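Enquirer: show me the folded form of this:
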Amino acid sequence: MIASNFLHAYVVVQVENACTDNVLYKVSVTARDDVPFFGPALPDPAVFKKSPEFHEFLLTKLINAEYSCYKAEKFAKLEERTRFALLETLYEELHMNSQSHDGTGRR
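Expert: As a prediction, the model looks like this:
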């Protein structure tokens, strides 16, 4: 088990029949409970032949996993805190700039 505050989803790809013309990839996916489902759904069995379609499937799954993780509680709170800090900094800079122009807010 991997213990981490930031790793929320895992996509494991296992190679079967490596170095043959019949190479296959077995895919397993798991995520923390607060990560929403992300597609595309795995077929049953989740075994794929080497192909452009598998490549596209895997990239799509990984990208969707990342976006879903951002919706998890921990990342949502971090994003909210970051946005608040950025807005607060923007406000302070604009407020200082407006006061530095003869106190009227005009240039």
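Enquirer: only C-alpha atoms for contact and neighbour calcs from this point on.
Expert: Fine.
Enquirer: any idea how far the residue most central in space within the chain is from Gly103?
Expert: The chain has Glu66 as the residue nearest its centroid, 1.9 Å off, counting by C-alpha atoms, centre = their mean. Distance, Glu66 to Gly103, using C-alpha to C-alpha, to the nearest Å: 47 Å.
Enquirer: now the strands for the protein?
Expert: Using DSSP state E, the strands of the chain run over 9-16, 24-31, 47-49.
Enquirer: of all the ones you listed, which one is nearest Glu80?
Expert: strand 9-16 (20.8 Å; C-alpha to C-alpha).
Enquirer: and this one, please, so the two structures can be compared:
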Amino acid sequence: MLTVINPQKEEETTDSFNSFLHLLGSSVSLKGWDKFKGGLDVKSNATGTESVYTVYEGHEIMFHVSTLLPISKENMQQVERKRHIGNDIVNIVFYECDKVDSTTFKPSMMKTRFTHIFAVVVYCKQDNSYRLVVFSEESVPLFGPPLPSPPTFYDHQEFRDFLLVKLINGEKAAINNPLFAQKRERTLEMLIKNLYQVYMSEINKNNMLYRRAFSDVIQDVQSSRKEEARRAEFVRVGQTLKLKTILKGDAPTSTVTTGILKRE
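Expert: Below is the predicted model of the structure:
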């Protein structure tokens, strides 16, 4: 989320922008934050000490606010700030003006491969209203809700609901773009591989059988079945021979062979 003030200094903000942030969500301390963090650092305050967070219709949202992200004096390119704002699919650009039609924002001002939707929010001091203009890449399918005509909101709570729904739907529509689809597939593939490795390592600790190849297990099963069949055949043949011996009277259980002399 960016704010435009003329003239603007680094980290400068206004009461109107702060009111807009308060309208969107709650200010939260990042250190120790245990909910959705949106890629922000919650251990060492490397991405600032605070941010703006909200939950809308089951969607957790952590805003990347330009005035809350730290500025590095050593890094003139401000890579850390660009890493978050520049990689967001949807960006909000906040203007504050005295008249409604005093903005001249152009998406070409922002050089980014990932941001596909710009929501330009114009706060007009004159009548305490918000005006919304949405720019999107041609590859992004149409998404609702449609902007009213004129796209001016005097009810601030109504504007909040409309803006959040519009941005959530816009991000979902943009994700179908081939650029994000390929990245999503690679991410899912990496997650599945990682889950498989973790799962198999746990199984290997608990059961040595899973360390063997599946083909080896099949061979062992087949070998055990052959051994059982061979034993059963030996028992059958042995019982047959014993039966023949008994019938001939040569078996130890026969009364004919219990004497000293053996029958020929």
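Enquirer: quick one, helices of structure 2?
Expert: Taking DSSP state H, the helices of structure 2 run over residues 15-24, 79-85, 156-174, 178-206, 214-248.
Enquirer: coming back round to it: give the contact list for the residue nearest to the centre of structure 1.
Expert: With contact taken as C-alpha atoms under 8 Å, 6 or more residues apart in numbering, Glu66 of structure 1 is in contact with Ala9.
Enquirer: equivalent analysis for Leu142 of structure 2, please.
Expert: Ala173.
Enquirer: how far away is the equivalent of it over in structure 1 from Val29 of structure 1?
Expert: When structure 1 is aligned by TM-score structural alignment, Leu142 of structure 2 is paired with Phe37. Distance of Phe37 of structure 1 to Val29 of structure 1, given as C-alpha to C-alpha: 11 Å.
Enquirer: Val15 of structure 1 too?
Expert: The value you get for Val15 of structure 1 to Val29 of structure 1, if C-alpha to C-alpha is used, is 15 Å.
Enquirer: ok, back up a step: kindly reformat the helices of structure 2 as a markdown table containing distance to Ala119 of structure 2.
Expert: Shown next, in a markdown table, are the helices of structure 2 (distance: least, C-alpha to C-alpha, whole Å):
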| stretch | distance to Ala119 of structure 2 |
| --- | --- |
| helix 15-24 | 14 |
| helix 79-85 | 13 |
| helix 156-174 | 8 |
| helix 178-206 | 20 |
| helix 214-248 | 55 |
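Enquirer: so which of these gets nearest Ser51 of structure 2?
Expert: Set against Ser51 of structure 2 and scored by C-alpha to C-alpha, the helices of structure 2 come closest in helix 15-24, at 9.6 Å.
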